[in-house]
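Q: need coordinates for the below:
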Amino acid sequence: MTALAYNFKSDGLYYNILSETDRTVEVTYYRNDGYGSYYNDAYGDIEIPSKLIYDRKTYKVTSIGKYAFYKCSGLTSVTIPNSVTSIGISAFYNCSGLTSVTIGNSVTSIGNSAFSNCSGLISIIVDESNPSFSSIEGILYNNDATTLIYCPITKKTVTIPNSVTSIGYSAFSGCSGLTSVTIPNSVTTIVQSAFSNCRGLTSVTIGNSVTSIGKYAFSGCSKLTSIYCQGTKPPRENPRESIVFSEAILKECTLYVPIGCQAAYEAVDPWRNFWNIEEMDFSGIDDIISDNIGISVINRAIHIDNADGNMLVEVFNLSGKSVYRGHGNIVDGLSTGIYIIKIADKSMKIKI
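A: The predicted model follows:
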């Protein structure tokens, strides 16, 4: 049944009163249809107030409620004040016009899917004094950057820092422009739906410390052709979250594992379900080039982002033959296969 969901409206936004005693309110939607759709007519660049007056009473805005701006396509940017302490589940879900979000210093909780499917979102910026969350290059992390919470889906290349130990719920969900990702050795957990619907993703390298992978972690990754698991012990799946890979991935994607470990991977789920498992020598190859250099493959060309123009770039095939040596940031003309890229004293494998 359709129902109004707010107590009052002020300056184009809808609010629920949380406490008359404390005079606190949350931002909310104006109605729901009873079938899982919520409505808000907010438009343009919005700066949510820290306090407001209604019926001759002053209220403090302390929360962005769940589904508050759900599918609010007219919203282009939002600034969340220091008075707000929480952002609810799916608060900005599918806000297709939203390009930037600025979060104040008092937010201590952000609900699942708060920014999922925001197809135009470029960056999330967190106040530097926030004790709970941080942002690096527009990507949302917890304060000490041990958990990657959300990556805007417009990102094409992402370098995950070595501080990260967990890839959070739906962290990369819908990142259709992402073509390859290297998960560093520091990461131990990939949570449910972490890379779901990354439809451009072709290659994933999983570091040697991952212990668990959650349900639907790679669902909808229809172009995934290569998974590189560097751990000598196969990452485990949660028995209660056993659907990690689609049938298409299991059939079409090649799983590369360390030399001498194929039997171990063929003995446990979900790895034993892969049709194609091959052994590879991962020794001597770092999981990332550096903390700020991004490597990606676009239209069969290797793109190197943020590298110093004076840095020597070398590309070798797996036989050790040099196929490129120079200072460019794009290497093309290579045939399909696996290559080793070396910049300064760091190297990594990549597949074309």
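Q: from here on, just use CA atoms for contacts and neighbour counts.
A: Fine.
Q: list the contacts of the residue lying closest to residue 40 once chain neighbours are set aside.
A: With sequence-adjacent residues excluded and distances taken as CA to CA, 6 or more residues apart in numbering, residue 40 is closest to residue 29, at 5.0 Å. Residue 29 is in contact with 5, 6, 14, 15, 38, 39, 40, 67, 68, 69, 70, counting by CA atoms under 8 Å, 6 or more residues apart in numbering.
Q: one more to put side by side:
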Amino acid sequence: MIWNARNVQDTFLSETWIPKPPFPDSDRLTEFVFGEEVEYIPAYLCYQLASLKKLVIGNSVTSIGNHAFFCCSGLTEVTIPNSVTSIGDYAFADCTGLTEITIPNAVTTIEGYAFTRCTGLKTVTIGNSVTTIEDGAFNGCTGLTEVSIPNSVTSIGDYAFADCTGLTEIAIPNAVTTIEGYAFTRCTGLKTVTIGNSVTTIEDGAFNGCTQMESVTIGEKVESIGESAFAKCNSLTAVTSKAVTPPQIWATTFDDYAMTLYVPAGCKSKYAETKYWRNFTDIRETGVTLHTVTANATDETMGYVIGAGEYPQGSTATLVAVPFGQNYFVRWNDGNTDNPRTITVTGDMTFTAEFAPAGSAVETLENGERGIYATGRTLHVENGGESYRVYTAAGRLVYTGNDSSVTLSAPGMYIVRTGDRSQKVAVK
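A: Next comes the predicted model:
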């Protein structure tokens, strides 16, 4: 049976007068045609009309009322014309037979729960004038596998795509500033998420329970990520944050901090020092070339070197030669005697530390001999103004310069290196 409505406004007294379609044999109605005279489709017009299979909506219709086709489970075909500017709350909710829908370009808002629980819906095309996807708009559309959110959208509401278990990837456009609470919660098929560069806030639970999510890219302007936003994302192996300043997060934002965190070049230390971000055990910088700094000892029984590893191009690395026992550090393989030694990383680099035993090239001097002696904590070096270095017995450099006397912070055995000669002096 086909119902041809030329002027719905003349047929119904009130847009909110409801419970059941007031036309003859409505339970046998399979097709509803709205003529060119119709300007709006009233609320609850075909409420729970399971027999309805097809809608033909004329080009004069500008709005579809709340619950207009709520629970029309047999509806499989509907074309919404470009004249429509408003789709009301629950307008097509529980229309489980729908498989695809196109939101026309004139629509600016997809209102709350407009297509909720349309479990047969597979594809949604959203017009380029839509700015707001309200709460629960596509909540529970378990068959939805493809949705393209246009760059016009600025707001995605609470639970907007919750339980859309068929979605495998989603890209949040650059115009969106807030992803509201639980917007994509329990989208268990979702594997990849890219969040646009205008998003500043990701609210609580936004992607909670996305158990197949493998990676997420967080835009450069994100300032805060709510509690449990990525909790129960059990497959997450990589998080990329483009934000130079680490966004505010909570202990529960992520369940697991063992995955790799990629951050902008030069920002690793910021994230490593920021509350909760520092829980990540593997933080890496992106967009930089890494070089390997190798550091070892000529004789590993006499000492070792710390500070080797991978460093970004142009960064600095600090190497420390640490002797065992009474051994002492002599020089690096290129003749440099700084210890610790700071280098600028320009490529793959190798440094070897030379150590010597305490008695090999060291003279134990009595006070006054050869112009090097100690009185209390003051070390005196009569060196004629030449530069010299003072090391602890462990090889730590404590002074470099040409002062005739140096006050040392602690008693012990010190090594004074003048030119190519090392001499030992006891400071009490």
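Q: about what we covered before: make TSV out of the contacts of residue 29 of structure 1 and add distance to residue 24 of structure 1 and secondary structure.
A: Shown next, in TSV, are the contacts of residue 29 of structure 1 (distance: CA to CA, whole Å; DSSP: H, G, I helix; E, B strand; the rest coil):
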residue	distance to residue 24 of structure 1	secondary structure
5	16	coil
6	14	coil
14	13	strand
15	10	strand
38	22	strand
39	22	strand
40	20	coil
67	18	coil
68	16	coil
69	19	coil
70	22	coil
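Q: burial count for residue 424 of structure 2?
A: For residue 424 of structure 2, the neighbour count with other CA atoms under 10 Å is 23.
Q: actually residue 23 of structure 2, not the one I typed
A: Neighbour number of residue 23 of structure 2 under other CA under 10 Å is 10.
Q: same deal with the one 3 residues further on?
A: Residues within reach of residue 26 of structure 2, counting by other CA under 10 Å, total 18.
Q: and the gap between the closest residue to it other than its chain neighbours and residue 111 of structure 2?
A: Distances taken as CA to CA, 6+ apart put residue 49 closest to residue 26 of structure 2, at 7.6 Å, once the chain neighbours are dropped. The gap separating residue 49 of structure 2 from residue 111 of structure 2 is 21 Å, by CA to CA, to the nearest Å.
Q: ok, now residue 401 of structure 2?
A: On the measure of CA to CA, residue 401 of structure 2 and residue 111 of structure 2 end up 75 Å apart.
Q: of those two, who's got more company?
A: residue 111 (23 against 12).
Q: residue 203 of structure 2 contacts residue 177, correct?
A: No - Residue 203 of structure 2 is beyond contact range of residue 177, at 11.0 Å (criterion: CA atoms under 8 Å).
Q: quick check: residue 84 of structure 1 touching residue 109?
A: No - using CA under 8 Å, residue 84 of structure 1 is not in contact with residue 109; the gap is 9.9 Å.
Q: between these two, tell me which one has more neighbours.
A: residue 84 (25 against 16).
Q: how about the more buried one: what's its closest non-neighbour residue?
A: residue 62 (3.9 Å).
Q: give me the number of residues near the one you found?
A: Residue 62 of structure 1 has 25 nearby residues by other CA under 10 Å.
Q: would you confirm that the residue nearest to residue 26 of structure 2 contacts residue 67?
A: No - the criterion here is CA under 8 Å, and residue 49 of structure 2 misses it with residue 67 at 11.4 Å.
Q: check the secondary structure at residue 152 of structure 2 for me.
A: In three-state terms, and counting by DSSP: H, G, I helix; E, B strand; the rest coil, residue 152 of structure 2 is coil.
Q: what about the strands in the stretch 101-250 of structure 1?
A: 109-110, 123-126, 133-136, 139-142, 147-150, 166-167, 180-183, 189-190, 203-206, 212-213, 226-229, 236-237 (DSSP state E, counting those that start in this stretch).
Q: list the helices and strands the fourth one packs on?
A: Right, the one you point to is strand 139-142 of structure 1. Contacting strand 139-142 of structure 1 under the criterion 3 or more CA pairs under 8 Å, 6 or more residues apart in numbering; DSSP states H and E are the following elements: strand 123-126, strand 133-136, strand 147-150.
Q: pick the most deeply packed of these.
A: Across those, averaging neighbours per residue (mean count of other CA atoms under 10 Å) puts strand 147-150 on top, at a mean of 24.
Q: centre of the chain to that one, how far?
A: Remark: strand 147-150 of structure 1 is offset 6 Å from the chain centroid, using CA atoms, centre = their mean, to the nearest Å.
Q: please apply the same query to stretch 106-124 of structure 1.
A: On CA atoms, centre = their mean, the centre of stretch 106-124 of structure 1 falls 10 Å from that of its chain.
Q: what residues sit buried inside it?
A: Residues of stretch 106-124 of structure 1 classed as buried by neighbour count (16 or more other CA atoms under 10 Å): 106-110, 112-124.
Q: which residues touch the alignment partner in structure 2 of residue 213 of structure 1?
A: Correspondence of residue 213 of structure 1 to structure 2, assessed by TM-score structural alignment: residue 225. Residue 225 of structure 2 makes contacts with 201, 202, 203, 204, 247, 248, 249, 250, 253, as judged by CA under 8 Å, 6+ apart.
Q: to which residue of structure 2 is residue 198 of structure 1 aligned?
A: By TM-score structural alignment, residue 198 of structure 1 lines up with residue 210.
Q: nearest residue to its match in space, please, no chain neighbours.
A: Nearest to residue 210 of structure 2 is residue 188, by CA to CA, 6+ apart, at 4.5 Å.
Q: let me know whether the one you found touches residue 214 as I believe.
A: No - at 11.2 Å, residue 188 of structure 2 does not count as touching residue 214 under the criterion of CA under 8 Å.
Q: helices of the stretch 251-400 of structure 2, start to end?
A: Assigned by DSSP state H, counting those that start in this stretch, the stretch 251-400 of structure 2 shows helices spanning 268-273.
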